[in-house]
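Participant: here is my input; please provide its structure:
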Amino acid sequence: CPEVALNDKERIRDISRAFSKHDVVIAEVGRWCNLLDSDPAKRKANLRRVTEGLALAETIGARCCVDIAGSYNRKIWYGPHPDNLSREFFDRVVENARRIIDDVKPKRARFCYEMVGWSLPDSADSYLRLIQAIDREAFAVHLDPCNLINSPARFYRNTELLNECFDKLGKWIVSCHAKDLRWEVEMSVHFREVTLGTGSLDYTTYLKRLAALGGDVPLMIEHMKGPEEYDKSRRYLFDLGHKIGVNFG
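Facilitator: This is a model prediction of the structure:
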């Protein structure tokens, strides 16, 4: 979603009309900040920012507002920390999601947590537990399978990982990210994001399972280094879709 203030009604209307005119779905309103910041003032401001993001998604017609669940890391706002996998973390992110949703009361937009390899939700099962605990119709799933690949087992068995995500979370998926991973071999495990089709993610399975969901779930390419890489990745998706019978419309 383009940058726009929630109170700028005229620009919101213009953006919504422009996207609709060209039949483009607004996949998400990203609000990338730490909802568990150790500074109470920053934490309060971040909660307000994400709440306004969901309100904007509802107003402008985006599929969802998305943020990571948060982190206890004091140096890197999205960074790893042992307590990011704790029960306390789980309970706090459940509370935050409920507060955000209950404040906005959206009718069409959904609130989602980004999958992260070192924080909850870090698997299909942990995402499902969040859905059940949050217990709000407006809480949904933002699928980013590359973010879940945090071990050699998941790297090699990413087809199984994809199928597990769609089997367990499919009916809640409202938006997806597209990128690819390559294993850079060194003395520790290091996966690098690369252009689509040059890594190891099973895009045949990804596209087929996504197409089978029905509805209009967007797949958004991200983290490319510039227009050429985005275009290369887009062409890869369209070419593969043509080969396997998936139509992008």
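
Participant: hey, let's count contacts and neighbours off CA atoms from now on
Facilitator: OK.

Participant: could you pull out the buried residues of stretch 226-244?
Facilitator: Glu229, Tyr230, Ser233, Arg234, Tyr236, Leu237, Leu240, Gly241 (16 or more other CA atoms under 10 Å).

Participant: please give me the structure for this one as well, since I'd like to look at both together:
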Amino acid sequence: MAIEIVAEYCKKLGLEFWFETGQETPVTLLRYIEQVGLDNLGINLDPGNLLMYGRGNPIDSLDVFGKYVKSIHAKDGLPPTNGQQLGREVKVGEGATRYPEFLKKLFSLGFDGDLIIEREITGEQQRKDIGATRDYLRDFI
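Facilitator: Predicted coordinates for the structure are as follows:
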């Protein structure tokens, strides 16, 4: 597998190789990490992606692969409502992530990585949403 080769090369250099959640289910990602079997693998958990692709509940995903989570994209989303379109991204706190519960569970697992705010729109609204997300998350971290 190509990823094994890259991950092994990263390990030789003292680097980690992280997957970002998205189009695979949490169980599929866990199986792959276990199949590769290297100790330098981790996950950048993007709860918005899990929701928008209809791949899982961010809180429940922590039961599956929580020990591998190294960083978080603080992003929120709504799941798809039909078979033709993905769900949609919304400002953190307005989606289905349930951030207070999500962060509580995340920190209970010993998470000490970065929370990186991601808002995939442009312009002034992006800046406003990033600032609002920063303020919102301060209440929980």
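
Participant: and the TM-score between them?
Facilitator: Here the superposed chains carry a TM-score of 0.80, computed using TM-score structural alignment, normalised by the length of the second structure; 135 aligned residues with a CA RMSD of 2.5 Å.

Participant: mind checking which of the buried residues of stretch 226-244 of the first structure land in helices?
Facilitator: Secondary structure assignment by DSSP state H places Glu229, Tyr230, Ser233, Arg234, Tyr236, Leu237, Leu240, Gly241 of those in helices.

Participant: quick one: those as CSV, columns for distance to Lys42 of the first structure too.
Facilitator: Formatted as CSV, those follow (distance: CA to CA, whole Å):
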residue, distance to Lys42 of the first structure
Glu229, 35
Tyr230, 34
Ser233, 37
Arg234, 37
Tyr236, 41
Leu237, 40
Leu240, 44
Gly241, 44
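
Participant: now do the helices in the second structure.
Facilitator: Under DSSP H, the second structure gives helices at 2-12, 26-36, 47-52, 58-65, 99-108, 124-138.

Participant: Ser175 of the first structure -> the second structure?
Facilitator: With TM-score structural alignment defining the correspondence, Ser175 of the first structure maps onto Ser71 in the second structure.

Participant: OK, contacts around its match?
Facilitator: Ser71 of the second structure makes contact with Ile43, Asn44, Leu45, Gly113, Asp114, Leu115, Ile116, according to CA atoms under 8 Å, 6 or more residues apart in numbering.

Participant: filter these down to the buried ones and hand me the ChimeraX line.
Facilitator: Those of the contacts of Ser71 of the second structure that count as buried under 16+ other CA under 10 Å are selected in ChimeraX with:
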select :43,44,45,115
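
Participant: for the contacts of Ser71 of the second structure, which one is nearest Gly95 of the second structure?
Facilitator: Gly95 of the second structure lies nearest to Leu45 out of these, by CA to CA, at 15.8 Å.

Participant: ok, how many other residues are close to the aligned partner of Pro100 of the second structure in the first structure?
Facilitator: Applying TM-score structural alignment, one finds that Pro100 of the second structure aligns to Thr204 in the first structure. The tally of other residues near Thr204 of the first structure (other CA atoms under 10 Å) stands at 15.

Participant: now do the one 4 residues further on
Facilitator: By other CA under 10 Å, 15 other residues sit near Lys208 of the first structure.

Participant: Arg13 of the first structure maps to what in the second structure?
Facilitator: The alignment leaves Arg13 of the first structure without a partner in the second structure, by TM-score structural alignment.

Participant: the match of Pro100 of the second structure against Ile244, yeah?
Facilitator: Yes: under the criterion of CA atoms under 8 Å, Thr204 of the first structure makes contact with Ile244 at 7.2 Å.

Participant: joint contacts of those two?
Facilitator: Common neighbours of Thr204 of the first structure and Ile244 (CA under 8 Å, 6+ apart) do not exist.

Participant: start and end residues in the second structure for the longest helix seen in the first structure, please.
Facilitator: In the first structure, assigned by DSSP H, the helix with the most residues is helix 40-60. Using TM-score structural alignment, helix 40-60 of the first structure corresponds to no residues of the second structure.

Participant: now that helix, how far from the centre of its chain.
Facilitator: Chain-centre distance of helix 40-60 of the first structure: 17 Å, with CA atoms, centre = their mean, to the nearest Å.

Participant: and that helix, what does it pack onto?
Facilitator: Judged by 3 or more CA pairs under 8 Å, 6 or more residues apart in numbering; DSSP states H and E, the packing partners of helix 40-60 of the first structure are helix 9-21, strand 29-30, strand 64-68, helix 87-104.
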